[in-house]
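Novice: sequence isn't available, so here's the structure alone:
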């Protein structure tokens, strides 16, 4: 196997450097190969690309706004902060970008049903939305903890016609939801398309989802050049599996003057086993969900328990392209803990009138820290990957407990 050294493209075996591939049980080799071939053809088909671009415009509402966060910038007192407002997309997050692409590809392949995992529920809602719009069935697997934590998104998926499967095994969170969805797909894949929700899994998914999300970075690049007349000094995005981050970073990978920061969840502390999901900081090479990547592992080499206040980041692995970009030093991977995330969540609400997703609030927390260390003539773009409507009841509960009374804030 030859290793790719291209920052953007995997090699013919699906590897970015030492990370990636398609590590599959025998029953999934053929169906994943079918997806790989179908996407390779669709990627070169102008009609497919034009149809997807049209859906992103008229259905998802793209382009999303690049918003100058002037009051937050003034409060921080450093670099000018811009927010890429993926929270304004239809369904409230960046997930609709790749879900429309996956659903369109499924129809092209003649599939009748979409199946997928979800953590915070944003991918599940977006895939259910795309399925409804394009006339496909949909089944979403979700950890039982997240079903309770993200109840509004469960209701949304059901209203959109999706079947929601609550996964009770293991840690009952995102990793188990992926396991469950893969197992179901392996049993019945003839008329089913697996709509993986991030830049993870077997090749071609890390590249395919990245390509579908790359519209975020292309827009941001054009918008900042128009607004400021130059490229930003830094980009910041949260990283669980890493789809919103790769979407933003992709258009800037060749611009060495643009620093990039992927923000992982430190949870209750990276020094506490099972209390964080900081894969880049504490993970080691391993195999997970059909890919070779960095994985947080226990003493037996199995994926370890992880924690994040944000369900969408509660994952013991990371996309293989991220692992590669970390290894070669192109992207800086940092962390934000639960407390800093909650503080950033509240500050954006009060200074800009925007309620961010808890996932996005990790990126925002580091953006606040970073911008405060930079000069006032510098620019930071933070990817606001989703809105926080889904999180408000949970945040209110957490803050009430922290305050020691029944006040939500």
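Specialist: Arrived safely, thanks for sending. Here the structure is a predicted model, which means the values were calculated and not measured.
Novice: contacts, neighbours, all on C-alpha from now
Specialist: Noted.
Novice: show the contacting residues for residue 387.
Specialist: Taking C-alpha atoms under 8 Å, 6 or more residues apart in numbering as the criterion, residue 387 is in contact with 87-88, 92-93, 355-357.
Novice: quick one: which of these sit in strands?
Specialist: Using DSSP state E, no member of these sits in strands.
Novice: most neighbours out of these, which is it?
Specialist: Within the contacts of residue 387, most neighbours by other C-alpha atoms under 10 Å means residue 356, with 28 neighbours.
Novice: quick one: contacts for the spatially most central residue of the chain?
Specialist: In the chain, the residue lying closest to the centroid (C-alpha atoms, centre = their mean) is residue 243, at 3.8 Å. Neighbour list for residue 243: 197-199, 209-210, 213 [criterion: C-alpha under 8 Å, 6+ apart].
Novice: next: residue 103.
Specialist: 114, 127, 130-131, 134, 195.
Novice: got it, and residue 49?
Specialist: Applying C-alpha under 8 Å, 6+ apart, we find residue 49 in contact with 42-43.
Novice: name the element it belongs to?
Specialist: Using DSSP states H and E, residue 49 sits in helix 46-55.
Novice: please compare the first structure with the one that follows:
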């Protein structure tokens, strides 16, 4: 255990805890008392890792991006979570939580989703395991991620558009929690990121830590050592980032760069850069940094990326920023889109808009030629093609279809 891990009370430093309505106390306590027992059970591990191998297609490659490395003057490896079944890292967590839910006797699965990748992953695993699935998604995101909505419906999930607030991820999470309060006995809430009441942030980080586990093994093979000089990941709620850094938190040789969504700029009033703009508050059952007004009202975040459009941050990342274990960069919409086109042209990989924020961090940090950098491409860009094509049209005044 290192000083950045969660403590026995569910806190990372001053952040975390479980601030929940009384009706959910039994569910959350049951989960808290059992999640580590289940996750460490040999039969759970065997089933989880078998599915990751044969169903998800893990290990995901660690790819040396030679042209990108040349551009930034260091050695850049891409951890290719975009090559997983369903197109993102989200499937790792969905499989783990749904296996856990079955062991706890739950028969109904609910989830929230922003970019749709967590919703698709949850619907996929529910189809595989023959479980009822309800996904809450903000109406704004339903419109901008319609392909993922169609996938969820094809998989048999019920997609519920949410029309409160600015109809994005925060609002979808609110509705999922309301559902959970109404159906606590038979329902398991599969949270898609390292947010929510304890033990969710720790549980999600552990399930996603397969990413850093693989990075260690793959670096030994490719570099003759098991650690990089830098780890880079995008962070909204923070699950792909937590998975990328999990096994390196206590290793001070490894520098951590986290890229959050700057939106139109952190001073524009249209941003989701929670670590830059947030103040300590409570959101969705956790004490963390929250974008909020002077009187404590949660303010609407904005990002071009549906998966980073969240006014809070996982408590693990709030603590890493406060203790300066991680450096956090705000990447604006235009910088993320530019970075996406750069990767596509240099390496033939179209990344998700979320991952493009991590790629945007490369231009904002100096690297030495001997530096080994591992950057997690958390998802693929299929879902974001409308946005990319619009950007191409605006750039060139040509029409791309």
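Specialist: That came in fine, so what should we check first? It should be emphasised that the depicted structure is a prediction, and the values quoted were computed from it without experimental measurement.
Novice: what's the TM-score here?
Specialist: After superposition, the two chains reach a TM-score of 0.97 (TM-score structural alignment, normalised by the length of structure 2), with 400 aligned residues with a C-alpha RMSD of 1.4 Å.
Novice: how about the helix holding residue 49 of structure 1: buried residues?
Specialist: 48-49, 52-53, 55 (16 or more other C-alpha atoms under 10 Å).
Novice: what's the first helix or strand after the lengthiest strand in structure 2?
Specialist: Counting residues, the longest strand in structure 2 under DSSP E turns out to be strand 255-263. Scanning forward in sequence from strand 255-263 of structure 2 by DSSP H and E, the next helix or strand is helix 274-277.
Novice: what range in structure 1 matches the next helix or strand after that next one?
Specialist: Counting by DSSP H and E, the next helix or strand C-terminal to helix 274-277 of structure 2 is strand 279-283. The aligned range for strand 279-283 of structure 2 in structure 1 is 284-288, by TM-score structural alignment.
Novice: distance from the matching stretch to structure 2 after superposition?
Specialist: Compared with structure 2 after fitting, stretch 284-288 of structure 1 deviates on average by 0.4 Å (mean C-alpha distance after the TM-score superposition for structure 1).
Novice: the aligned partner of residue 206 of structure 2 in structure 1: neighbouring residues, count only.
Specialist: In structure 1, the residue matched to residue 206 of structure 2 (TM-score structural alignment) is residue 211. By other C-alpha under 10 Å, the residues close to residue 211 of structure 1 number 20.
Novice: list just the nearest of the contacts of residue 243 of structure 1 to residue 5 of structure 1.
Specialist: Using C-alpha to C-alpha, residue 210 comes nearest to residue 5 of structure 1 of those, at 17.3 Å.
Novice: what separation do you get for that closest one and residue 334 of structure 1?
Specialist: Distance, residue 210 of structure 1 to residue 334 of structure 1, using C-alpha to C-alpha, to the nearest Å: 21 Å.
Novice: which one of the two has more residues nearby?
Specialist: residue 210 (28 against 19).
Novice: name the element that one belongs to?
Specialist: Here residue 210 of structure 1, judged by DSSP H and E, is contained in helix 205-213.
Novice: distance from the chain centre to that helix, please.
Specialist: Its chain's C-alpha centre and that of helix 205-213 of structure 1 lie 11 Å apart, by C-alpha atoms, centre = their mean, to the nearest Å.
Novice: hmm, who's touching the helix or strand following it?
Specialist: Next in sequence after helix 205-213 of structure 1, counting helices and strands by DSSP H and E, comes helix 215-228. If you take C-alpha under 8 Å, 6+ apart as the criterion, helix 215-228 of structure 1 is touched by 63-64, 66, 84, 97, 230-232, 247-252.
Novice: ok, stretch 160-173 of structure 2 next?
Specialist: With C-alpha under 8 Å, 6+ apart, stretch 160-173 of structure 2 has contacts from 112-114, 134-142, 175, 284, 300, 306-307, 309-311.
Novice: residues touching the equivalent of residue 328 of structure 2 over in structure 1, list them.
Specialist: Under the alignment (TM-score structural alignment), residue 328 of structure 2 pairs with residue 333 of structure 1. Residues in contact with residue 333 of structure 1 (C-alpha under 8 Å, 6+ apart) are 261-264, 280-281, 326.
Novice: could I get these as CSV with neighbour count and distance to residue 390 of structure 1?
Specialist: Below are these laid out as CSV (neighbours: other C-alpha atoms under 10 Å; distance: C-alpha to C-alpha, whole Å):
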residue, neighbour count, distance to residue 390 of structure 1
261, 24, 25
262, 26, 23
263, 30, 21
264, 31, 20
280, 24, 27
281, 15, 28
326, 15, 31
